[in-house]
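Engineer: Fold the following for me, if possible:
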Amino acid sequence: MMNLERKTHRDGNLHPKAFNCLKLLDESFTYHNDHTQRHPFSIYSRSLQKVMQSFNAVLDEIDQISTALFNAEGNLDYPLKKLPDLQKELLHALQSHIDDCYWILKVIHPYDSNVQEKHPDRWLDKVKHPAYKPFHNAIKDYRESFAPIVNKIKHNGGQLRPIMMYSRGRGIVARTVDKGIQTFPKNARIVGYFLEGMQPNGRIGPDCEIHRDGTTAISLNRDLRYHFANLYRVGDHLRSAIASTVRKLHGKKLPRDLAVNDTASQYDIESIAQRVSKLPPLFFENEFSQKTPDIKFHSHNGNAELILETPGYQYMTWEGEIMIYSETQVDPVCLEYQLPYR
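Structural biologist: The predicted structure is shown next:
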């Protein structure tokens, strides 16, 4: 369990904890010039920018889908084809961000010409970097939760496909897990995606190595919460790894992080945090039993506060009449398909 808080009046910004640490890092603790790499703060801020811009793009697309109308034939009058590409970019950005964290640990370690290794994590292992294994072990569960999807897209031609569940007629009834309080969401639309693959029965459908029994999908209401909270968890562990490295290599303790007012970011971190916190707590059926990070955002008199709890808790379940809407590309050879939840 990890509870994280960021407050603008105290921290100057709502970025993950590593942001302030790297911005204030003493030049004597970095060897980026010897490694012919950017300054570690530059690596982190550029990486964070890419992730946040991808979050923003997916959130914008969810807004478009959630407000789109249905035509006379009952079909959504807005194509879902952009969503898979935007989600793929987000997953790529998140995996690259973890790689960038390894690069940061590399450039705060003295250059070793005897170690020729292109992958930063392998380089860290070979030089016996004092913070590599603790950091690697702390974030391993998160990376392995989505890396197989990214790898299948990169190396196996995997495709992400969009899916949406929505209510018609009587709609749905949602109940909180802890107290059983009922709510009646209006215009409930649960947008998500699944990795398409060949199934053992010869059908094209959800990849059985990613999705349970080849019949499920991933809701963005849960997925965006999960990745957003873990982005901060990774940043917290990175800050600890930097402090450990400085202590063991230089015999010094990092000073307490001071407030850093961020005015250079090309994204609105407060807006993104607020939008993620306000995503409807409605997930796909297979996600009912999964713990979901709790994300709270507050803003008052120009001061903003972000509170994250991971792994969180069970939000709610729901039942009722729903429709399933999905889009795919017809295969010229295989004509049998397995849709999620059918």
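Engineer: When you work out contacts or count neighbours from here on, use the C-alpha atoms and nothing else.
Structural biologist: OK.
Engineer: Near L83, how many other residues are there?
Structural biologist: 24 (other CA atoms under 10 Å).
Engineer: cool, and P110?
Structural biologist: 16.
Engineer: structure for this one too, so we can compare:
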Amino acid sequence: MAWQAVMPALAVLSAELRFDGLTPDVGSVETKYGNLLHALYEHIDACYAVMRCVAPAPAKPAQWHQMAVRAQKVPGAKAFEDQVIAYKNLSLGPTVNLLKHGESRLRVLAFRSRFAFTLGYFIDGPQRGGIIGPAPTVHHDGNSAFSFNRDILIHWWWLYRMSELLADVVERNIGSKMLPVSDGNGSGVVPSEAAQEWVKLCRAIAAIPPDFMPDESEKPYPLVVVPPTGASIRLEYPAPRRPNKFDPEAKIGYSGPT
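Structural biologist: Coordinates of the predicted model:
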């Protein structure tokens, strides 16, 4: 699973970059995080595939799930699309498109100071003058980058928000409430190894500190709360508190291989 591959890899890389003398395994994070971004984009298409199945086929066959759902006029699908389209087309889509078709690379960088450490990345691309730097189609300027902390929180929030919107579409069209799997004895969701792994992942993401890149320091971010029992998860976007102030003494401590 892409999520479960990314979190341990980031933890290892953070530890390696915090201490001198270690050789960081940057390539592992670049590959695994790129795989996660691809999986998130494919998840959106999978949501359209589900919506396509809950309504009669359109009169004219459509190759793409999104076009078929629009032609079918699936109840609730417009609300899904209205909310998800900006995330898909303006945020996630351009990044995945460059990685998949533009021969761009995801490049890790880190800011370090005596009191702070922020790990992040940028998608490389040609800039004016022929130099390689943050791709203009993804980043707002040549000094821009994404922190893994904020990026993961944003994608995690959208994962749950899309699931909520998709569940509403399915319920409206099949006429029944979607409920968690029960053991038949009224004791709730059947515990499983997969569920426990998901709870561990939820806790790891809830523990992410709001330490972001300089140009993200004024941007909103999601709050993720998981109680000790792991029986629920609460997501709030925007979070009711500001990100931690970026340390002005922080310098780029790692900018990836050339």
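Engineer: TM-score, when you put one on top of the other?
Structural biologist: The TM-score (TM-score structural alignment, normalised by the length of structure 2) is 0.88; 246 aligned residues with a CA RMSD of 2.0 Å.
Engineer: Identify the residue of structure 1 aligned to V26 of structure 2.
Structural biologist: The pairwise alignment with structure 1 assigns V26 of structure 2 to L80, based on TM-score structural alignment.
Engineer: Report how many residues lie close to the residue nearest to that match when sequence neighbours are not counted.
Structural biologist: Leaving aside its chain neighbours, L80 of structure 1 sits nearest to P162 (6.3 Å; criterion: CA to CA, 6 or more residues apart in numbering). Residues lying near P162 of structure 1 (other CA under 10 Å) number 25.
Engineer: Now do the same for P162 of structure 1: its match in structure 2.
Structural biologist: By TM-score structural alignment, P162 of structure 1 lines up with V108 in structure 2.
Engineer: about what we covered before: for the residue nearest to L80 of structure 1, what is the enclosing helix or strand?
Structural biologist: strand 159-176 (DSSP states H and E).
Engineer: list the helices and strands the helix or strand that that strand is followed by packs on?
Structural biologist: Helices and strands here follow DSSP H and E; after strand 159-176 of structure 1, the next one along the chain is strand 182-183. Counting contacts by 3 or more CA pairs under 8 Å, 6 or more residues apart in numbering; DSSP states H and E, strand 182-183 of structure 1 packs against strand 159-176.
Engineer: Start from the N-terminal end of the stretch 101-250 of structure 2 and give the helices.
Structural biologist: 148-174, 193-206 (DSSP state H, counting those that start in this stretch).
Engineer: ok, and which of those has the densest surroundings?
Structural biologist: helix 148-174 (a mean of 18; mean count of other CA atoms under 10 Å).
Engineer: The longest strand anywhere in structure 2 - contacts with which helices or strands?
Structural biologist: Criterion DSSP state E: the longest strand present in structure 2 is strand 117-126. Applying 3+ CA pairs under 8 Å, 6+ apart, we find strand 117-126 of structure 2 packed against helix 93-101, strand 106-112, strand 132-134, strand 146-147, helix 148-174.
Engineer: Would you mind giving those as JSON lines with distance to Q72 of structure 2 added?
Structural biologist: Output for those, formatted as JSON lines (distance: least, CA to CA, whole Å):
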{"stretch": "helix 93-101", "distance to Q72 of structure 2": "24"}
{"stretch": "strand 106-112", "distance to Q72 of structure 2": "38"}
{"stretch": "strand 132-134", "distance to Q72 of structure 2": "40"}
{"stretch": "strand 146-147", "distance to Q72 of structure 2": "38"}
{"stretch": "helix 148-174", "distance to Q72 of structure 2": "12"}
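Engineer: Tell me which of those approaches Y221 of structure 2 most closely.
Structural biologist: Y221 of structure 2 lies closest, by CA to CA, to one member of those: helix 148-174, at 6.5 Å.
Engineer: Skip the chain neighbours and tell me the closest residue to the most centrally placed residue in structure 2.
Structural biologist: For structure 2, the residue nearest the mean C-alpha position is H155 (2.4 Å; CA atoms, centre = their mean). In space, and not counting its chain neighbours, H155 of structure 2 is closest to L40: 7.9 Å by CA to CA, 6+ apart.
Engineer: Checking my notes, M323 of structure 1 in a strand, right?
Structural biologist: Yes: counting by DSSP: H, G, I helix; E, B strand; the rest coil, M323 of structure 1 falls inside a strand.
Engineer: what about the match of V26 of structure 2, which helix or strand?
Structural biologist: Judged by DSSP H and E, L80 of structure 1 forms part of no helix or strand.
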